[in-house]
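# attaching a predicted model along with its sequence, questions to come.
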Amino acid sequence: MSLPLLALFLAAFAFGTAEFVIAGILPDVATDLGVSVPVAGYLISGYAIGIAIGGPLLALLTNRMSRKTLILLLGAVFTLGQALCAIAPNFELLMAARVIVSVVHGAYFGIAAVVAVTLVAPERRGFAVALILSGLTVSNILGVPGGTAIGNALGWRATFWTVGAIGFVATLATAFFLPAAPGVQAAAGSFKREFRALGRQAIICSLLIVVLVMIGQYSLFTFIAPLLLEVTQLEPGVVPWVLLLFGIGSTIGVFIGGRLADWKLMPSLIGIMVLQASVYAALYLASPVPWLMAITVIAWGGVNFAFGSPVQSRILAWAGDAPNLASALVPTGFNIGIAIGAVLGGTLLEHDFGYRNLPLIGVAALLLALAIAVLSYAWERHSGDVPPGAPAAA
């Protein structure tokens, strides 16, 4: 792994830990701030909305700035934002601090994906995207269980201080290792081209698929800690270990997904989505049985994170002549789905849906996403369209 990619990976790890660790400490946050667990779940929805709306806007406003300078500024704001989270005296200020962090998070991942693919040969672009995504998966292996354990031992505020320290180290690594002028800059007068690229059916359908897949994932993952406590009947100290299993599966999945994206992109993506729907059904059946739930959680992490690299590679390929806005909208699609999923799950729980039934939302969302993927691929093959810069079909 090259040092510039390592720096991008480390920053991705910090951002991923900040986003996901709240799921492991959600019951403690809710108790300390005097709100219900479903209401505390809006901390995940608010973060996702900040990424979805603020991230693309910030990316467009800064698209003429040096990529390295911008990434350093994002890292500095991230670090300060974690400190604000740690000292927030009430739910409202904690939400505001997380929204600030989420805006820079959304801008970072769009920029990092574009920069990463320019640092490698064309045939390794799927791997480069997977490497950035692996920052998210490693955050699930180390960051989420570690942050949850720190929160259990020292209080949830210590978790945010720790994540802030990781962000500071990541920012220093970026300053030292990332080239002075990596990536691509937006060309003058490129806004029309950027928006035109978004009209391509492959991009539209891919973003819809992303939203649906994230609805399925986060209607469950937002409330994974109370599900494990109340349905699987685990002790609180065991929950970080189950989250660790999810992270192990995620890391395996993200690199498998990267290899598949460089092999046969759309067939691989469709196959992964079939597996995702199957795993959600398995989670529903396995949730009352601790050992079976642990095994299924590994598979859940694997198929969910195998999905990311192929779908992002498809979007970046079809936006190859106008990558800035499309790349910024990738995390937007992910986080619109995260926000909807968290709100949907919380709303259903408040109406006595029950934690055990949450995986059924994933089954329904994945079946709909799978139908869109199959139709999009059939349309692509029938029309003979190819991504910009790709050789035309014979």
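Here it is on my side, so go on. Please read these numbers as outputs of a predicted model, since none were measured by experiment.
# when you work out contacts or count neighbours from here on, use the C-alpha atoms and nothing else.
Will do.
# can you tell me the closest non-neighbouring residue to residue 194?
residue 322 (4.9 Å; Cα to Cα, 6 or more residues apart in numbering).
# can you show me the helices along the stretch 51-200 of the chain?
Using DSSP state H, counting those that start in this stretch, the helices of the stretch 51-200 of the chain run over 55-61, 67-87, 91-118, 125-138, 144-154, 156-177, 191-197.
# now the ones you listed as CSV including mean neighbour count?
Listed next are these as CSV, based on neighbours: other Cα atoms under 10 Å:
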stretch, mean neighbour count
helix 55-61, 20
helix 67-87, 21
helix 91-118, 23
helix 125-138, 27
helix 144-154, 22
helix 156-177, 21
helix 191-197, 15
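# centre-most residue in this structure?
Geometric centre of the chain, nearest residue: residue 334, 6.2 Å, by Cα atoms, centre = their mean.
# list the buried residues in the host helix or strand of that residue.
Secondary structure from DSSP states H and E places residue 334 in helix 323-350. Going by neighbour count (16 or more other Cα atoms under 10 Å), the buried part of helix 323-350 is 323-346, 348-349.
# got the angle between it and helix 91-118?
140 degrees (axes from the mean of the first three to the mean of the last three Cα atoms, to 10 degrees).
# which strands and helices sit next to helix 323-350?
Counting contacts by 3 or more Cα pairs under 8 Å, 6 or more residues apart in numbering; DSSP states H and E, helix 323-350 packs against helix 37-40, helix 42-49, helix 55-61, helix 91-118, helix 191-197, helix 201-221, helix 290-318.
# ok, second structure coming up, stack it against the first:
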Amino acid sequence: MKKSLIALAFGGLTIGITEFVMMGLLPDIASDLKVSIPVAGYLISAYALGVVIGAPLLVVAGRNQPPKKMLLLLALMLTVFNALSIIAPNYNFLFASRLLSGLPHGAFFGVGAVVASRLAEKGKEAQSIAMMFSGLTLANLIGVPIGTYIGHHFIWRYTFILIAMVGLLTFLMIYLWLPNLEKAEKINLKQQLQFFKKKEPWLIFSITAIGFGGLFAWISYIAPLLIHISNFEPEEVSSILILAGLGMVVGNFLGGKLADRFSPAPTVLLLLFVMVIDLGLVYFFSANSYISLFLTFTTGAVSFSVIAPIQMLMIRTAKDAEMLASAALQGSFNIGNALGAFLGGLPLSAGMSYASPNLVGIGMALVGMGLTVLFIRLTQGKVKFENA
């Protein structure tokens, strides 16, 4: 494996821990800051909002900078803004620090996806991009459980010390291992923005935000689901999250293989359908602890297998605007993050069970399927999705 891709994967690791560890820490943070779990869930939405804001703005601001310089700046932002959470004196400060932490997320993956594809062997671009996203999945396999364990057994602020340390390591690895790729010719921003006047990108954004948002209706409240429905002890949650992370690792590489071999849009449609089935099983069978463990793995796998096909769908659709479109797509993923966390919290606020957010996830995935069908009909014969 190329060291340069390892450096990008570590960026994904930093981002992954930052984004997903909050799910496992919700009960601890809610207790410490004296807010309800649904209110603490808005910290997940704060991060997602930061991604939506930062993804297009930072890419536009740095569009004419060399890729390595841009990635170094983004890694530094990840480190510093996460460090702010360590000293958060109250809920509002933590909310603000989470929003700031989300700013470099989309830009890092947007720039990183283009860099990874340039570093890849011909015909293996999607797998190279998946390698970068492997850091995101490994975060769920290793980083998030460790961070959850630290936050639950010691102090949740220590978890953000860990994140800042990984962010600093990412900065050093990019500095030492990433080659000084030539920057692209000066980008005509006005010409790139013409792409966003078309229907296709907005359909992809909507498929991502709504369909993929079904994942976050599930994972945002996985800790109370496991504790109150599956009857696991709070101390067991960090270990169980390893299963979700393992599923995400498997799903990510599966999605990369599928994106290199098959047409992305039908693949997305199929995977969203499987997500509907899986979330339905979670809703009905999570009271059985053994089945709940199995579904924790499968739901993670199904959900993350969608990432590479959607990423390739956007890259192939966004000719001459790949970096900006790729970064904006990360914003859509995190709109899904915010929507899933917010909408999933509504039935909880209404007094329904901790399994009820999965019904919201099913509805979101179904809407995503409908939008994918619309995209396929709109683009049939206009965009070539098969590999050459």
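Okay, I see it. The structure displayed is predicted, hence computed values, not measured ones.
# after superposition, what's the TM-score here?
Superposed pair, TM-score by TM-score structural alignment, normalised by the length of the second structure: 0.96. Supporting alignment: 387 aligned residues with a Cα RMSD of 1.7 Å.
# so where's the longest helix in the second structure?
Ranked by residue count under DSSP state H, the longest helix found in the second structure is helix 3-33.
# now for it, which elements pack on it?
Checked by 3+ Cα pairs under 8 Å, 6+ apart, helix 3-33 of the second structure has helix 37-61, helix 67-84, helix 91-119, helix 125-138, helix 144-153, helix 156-177, helix 222-224 packed alongside it.
# for residue 25 of the second structure, find the nearest of those.
Among these, the nearest to residue 25 of the second structure by Cα to Cα is helix 144-153 (5.9 Å).
# mean shift of the closest one relative to the first structure?
Compared with the first structure after the fit, helix 144-153 of the second structure shows a mean deviation of 1.1 Å (mean Cα distance after the TM-score superposition for the first structure).
# that helix to helix 3-33, inter-axis angle?
Using the same axes, to 10 degrees: helix 144-153 of the second structure against helix 3-33 is 20 degrees.
# chain center to helix 144-153 of the second structure: distance?
For helix 144-153 of the second structure, the gap between its own C-alpha mean and the chain's C-alpha mean amounts to 19 Å (Cα atoms, centre = their mean, to the nearest Å).
# enumerate every residue touching the residue nearest to residue 194 of the first structure.
Residue 322 of the first structure makes contact with 190, 193-194, 197, according to Cα atoms under 8 Å, 6 or more residues apart in numbering.
# ok, those residues in the second structure: which stay?
Of these, the ones still in contact in the second structure (both residues aligned by TM-score structural alignment, their matches' Cα atoms under 8 Å) are 194, 197.
# quick one: which of the contacts of residue 322 of the first structure is nearest residue 75 of the first structure?
Using Cα to Cα, the contacts of residue 322 of the first structure come closest to residue 75 of the first structure at residue 194, 25.9 Å.
# just give me the match in the second structure for that closest one.
In the second structure, residue 194 of the first structure lines up with residue 192, judged by TM-score structural alignment.
# any idea which element the closest residue to residue 296 of the second structure other than its chain neighbours lies in?
Nearest residue to residue 296 of the second structure, sequence neighbours excluded (Cα to Cα, 6+ apart): residue 244, at 5.3 Å. If you go by DSSP H and E, residue 244 of the second structure is part of helix 237-261.
# so where is that helix in the first structure?
Aligned using TM-score structural alignment, helix 237-261 of the second structure spans residues 239-263 in the first structure.
# average distance between the matching stretch and the second structure?
Per aligned residue, stretch 239-263 of the first structure averages 0.6 Å (mean Cα distance after the TM-score superposition for the first structure).
# fine by me, we can end here.
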